[in-house]
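Participant: Here is my input; please provide its structure:
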Amino acid sequence: MSSMDIGIDLGTTTVIIYCKDEGAVLSEPSVVAVKRKTEEVVAVGEEAYKMLGKAPDRLEVIKPMSDGVISDYSATEVMIKFFLQKVFGGSILKPRVCLCVPSQITGVESRAVVDSAVSAGARKVYLIEEPVAAALGAGLDITHPNGTMIVDVGGGTTDIAVLSLNGIVTKHSIKVAGNKLDDMIIKHMKDFHSLLIGEQTARQIKTEVGCAYPREDDKEVLVRGRNLLTGLPQQITVGWKEIYGAIKDPIDEIVHAAQQVIERTPPELVGDVFENGMVLTGGGSLLHGLDTLLTEKTRIQARIADDPIHCVARGTSMAFDYLDKLYDGFVDTGIKMK
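Facilitator: Below is the predicted model:
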């Protein structure tokens, strides 16, 4: 590892570690599996994710991150330690670590993130707000007095901001994103088909036929689960129109949040945003038609960034170049390992 400065996108769904010189060096699910009685760690990341919905009673499969913040501190510490060890191996030097956090994270939540990273072996820890990291990772120039709008749709949160002159002018964060869409699909299948499905199946349905704007095709997907009435396995075919209706409410919340940010933005910067458009990042931005819907509802041209899934992680790794430049959105915690 040539660089000891790394950026970590500590996402609700996926942890991505990015080194500026080498790109993404790790991308694994935010999942930890432990033994219930002894709390001994059995698996982390990809191996633990394979156990979701399939683990025996003696094992507990934990998602340490919920809605973009830590819900299980010990599991988060274990997860970060495991991933840092996997990336850095037996390196004697400890890395400086920059982690992204939702734009409306509380002080207590921020401290928990920092403590976990320090306990995991970081030499020094910085925090950067997700919209700023996403903008940097998407290649946007936020140094000029020219308004730039970013919409980062992750797993647990959607973070929206207008940036200018190295700072955040207006911002909003809602706990509605990819995981909420999965939950709505699970609920829909249960309520309308009496079919119980898991998170992995819901995510597959979302990926294959989910949409935020009406599709022009008749795409369908085969769904397998357990019938709640008979208790037996069942498979049905579901089309995009059904899933479109199932996830419409959370999609509307994302659109409304974007409209709120625009309404609170100074008129001069709104003009800039209208000219420059808004940029979508995060895995949720790949939902079919989300860019089209935002364009229609806000009258601002929306486009998906190149490699949107890695934008936040890439921007987080780039943040070390902006330590003395950003007016806000970037926090030096001042914590060092002795």
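Participant: CA only for contacts and neighbour counts going forward, please
Facilitator: OK.
Participant: now the helices: where do they sit in the stretch 51-200 of the chain?
Facilitator: 73-88, 107-119, 130-137, 178-193, 199-209 (DSSP state H, counting those that start in this stretch).
Participant: Quick check: which of these has the most neighbours on average?
Facilitator: helix 130-137 (a mean of 29; mean count of other CA atoms under 10 Å).
Participant: Counting by contacts, list what that one packs against.
Facilitator: strand 96-101, strand 148-153, strand 158-164, helix 311-318 (3 or more CA pairs under 8 Å, 6 or more residues apart in numbering; DSSP states H and E).
Participant: okay, the angle between the last one and strand 148-153?
Facilitator: Taking axes from the mean of the first three to the mean of the last three CA atoms, to 10 degrees, helix 311-318 and strand 148-153 form an angle of 120 degrees between their directions.
Participant: and the next element down the chain from helix 311-318?
Facilitator: Downstream of helix 311-318, the next assigned helix or strand under DSSP states H and E is strand 330-336.
Participant: Name the residues of that following strand that are buried.
Facilitator: With burial defined by 16 or more other CA atoms under 10 Å, the residues of strand 330-336 counted as buried are F330, V331.
Participant: Name the residues that touch it?
Facilitator: For strand 330-336, contacts defined as CA atoms under 8 Å, 6 or more residues apart in numbering pick out V114, V118, R123, K124, V125, Y126, L127, I128, E129, L323.
Participant: OK, contacts around Y213?
Facilitator: So Y213 contacts Y244, H288, G289, L290, T292, L293 (CA under 8 Å, 6+ apart).
Participant: secondary structure element for it?
Facilitator: Judged by DSSP H and E, Y213 forms part of no helix or strand.
Participant: So what's the residue count around S3?
Facilitator: When neighbours are defined as other CA atoms under 10 Å, S3 has 11 of them.
Participant: Could you also give me the structure for this second sequence? I'd like to compare it with the first:
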Amino acid sequence: MFQNIQIGIDLGTANTLVYSNTKGIILNEPTVVAIDKNTGQIIAFGHQAKKMIGKTPKSIEIIRPLKEGVIADFDRTTELLKLIMQQASKKLGTALRKPSVAICTPSGATSVERRAIEDAARQSGAKEVYLIEEPVAAAIGSDLPVHEPVASMIVDIGGGTTEVGIISFGGVVASNTTKAAGDSMNEAIIMHVRKEYNVLIGEPTAEEIKHEIGHGLVPHEAEQITITGRDVVTGLPKSVTLSSVEIQEVLRESLETILETIRATLEVCPPELSGDIVDHGVVLTGGGALLKNISEWLSTVIDVPVHLAPEPLHAVVIGTGKTVMPKFKRVKAAK
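Facilitator: Prediction:
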């Protein structure tokens, strides 16, 4: 017997998570697909496809269908959502037939970008599509009192974008978005290693460097990591050792851009809510929130307490799942 199960989806640039109102988080996969160029078919997605980055023959192309928080390849996003729905069905042990789906959207998304998300979800099999802004979902997932007349400030550092939002009475009072986020940090590391060491590395290696020795802009005990890439001159494999101090400088531009986005949001915050932020502080969510010392650095430069959400990586999708469905903006299918 089929069940119309309501699910929440955090369709992120880096990862896609699915939340069921019966079992919690049931899926967490990288937003990556592997395409067979000869047939145009998806041959792998998620973790399986991510493992293939930089290791495939010319007949296979690895694609990230979302860039900077929005859909870059509509058809591939739709196909990916279909596969995710199928995986969710297996995890739930039942068939998902025309479920009601809630999906997060960036607070700065245009009507066209929102419509693309709606259409992709509907074409993947959703009966009804509801939209919720990412800062609101992140705040709910962080157990903040979003429906009370108290300001809650969220900084969601994702893969493609960083979303900064001040929420009160269940809505976004002020928000800003920047493209300085996880992907821009990875790109900066790749460019640095190429420029300083004449070595080419891929995104997975840059991600590893960031996780292992990346730090916020505060003094720390130096760390090192040895990585291997391809020498630009000889074409042969070459190992180099990087220090956390130099990587800290590499990340400076992205981090300072995030800081300016936070400041710009605070500057337009209504005066009556500013006191709440000073009292309760700022909450960090998203993968970028796991960068070492980032909360300590931010609390120093904005002179406001900065806290890490209980589950930074899952806050958005948990918030999506916890939100009462009727409070979403309902999107009706075009006739």
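Participant: Any chance of TSV for the helices and strands packed on helix 130-137 of structure 1, columns mean neighbour count and distance to K63 of structure 1?
Facilitator: Formatted as TSV, these follow (neighbours: other CA atoms under 10 Å; distance: least, CA to CA, whole Å):
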stretch	mean neighbour count	distance to K63 of structure 1
strand 96-101	26	17
strand 148-153	29	19
strand 158-164	28	19
helix 311-318	30	20
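Participant: Please convert those to CSV, extending it with distance to D141 of structure 1.
Facilitator: Output for these, formatted as CSV (distance: least, CA to CA, whole Å):
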stretch, distance to D141 of structure 1
strand 96-101, 19
strand 148-153, 8
strand 158-164, 9
helix 311-318, 12
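Participant: which one of those lies closest to A24 of structure 1?
Facilitator: helix 311-318 (7.6 Å; CA to CA).
Participant: does the residue lying farthest from the centre of structure 1 sit in a helix, a strand or a coil?
Facilitator: In terms of distance from the mean C-alpha position of structure 1, T230 ranks first, at 36.9 Å (CA atoms, centre = their mean). Assigned with DSSP: H, G, I helix; E, B strand; the rest coil, T230 of structure 1 falls in the coil class.
Participant: and the counterpart of it in structure 2, how far is that from G202 of structure 2?
Facilitator: Counting by TM-score structural alignment, T230 of structure 1 corresponds to T234 in structure 2. According to CA to CA, to the nearest Å, T234 of structure 2 and G202 of structure 2 sit 18 Å apart.
Participant: residue in structure 2 matching L269 of structure 1?
Facilitator: Aligned counterpart of L269 of structure 1 in structure 2: L273 (TM-score structural alignment).
Participant: ok, now which ones touch the residue lying closest to that match once chain neighbours are set aside?
Facilitator: Nearest residue to L273 of structure 2, sequence neighbours excluded (CA to CA, 6 or more residues apart in numbering): A151, at 5.4 Å. By CA under 8 Å, 6+ apart, A151 of structure 2 lies in contact with I166, I167, S168, L273, S274, D276, I277.
Participant: Closest one to R230 of structure 2 out of the residues you listed, please.
Facilitator: Closest to R230 of structure 2, out of all of the contacts of A151 of structure 2 and judged by CA to CA, is I166, at 44.5 Å.
Participant: what residues are up against the closest one?
Facilitator: With contacts defined as CA under 8 Å, 6+ apart, the neighbours of I166 of structure 2 are P135, A151, S152, M153, I154, V172, V173, A174, S175, T265, C269.
Participant: Over in structure 1, see which of those residues survive.
Facilitator: When the contacts of I166 of structure 2 are mapped onto structure 1 and checked using both residues aligned by TM-score structural alignment, their matches' CA atoms under 8 Å, the preserved contacts are A151, S152, M153, I154, V172, V173, A174, S175, T265, C269.
Participant: Map G319 of structure 2 onto structure 1.
Facilitator: For G319 of structure 2, the residue aligned by TM-score structural alignment is G315.
Participant: repeat for A222 of structure 2
Facilitator: Per TM-score structural alignment, A222 of structure 2 is aligned with D218.
Participant: Go ahead and confirm its match touches E242.
Facilitator: No. Counting by CA atoms under 8 Å, D218 of structure 1 does not reach E242; the two are 11.2 Å apart.
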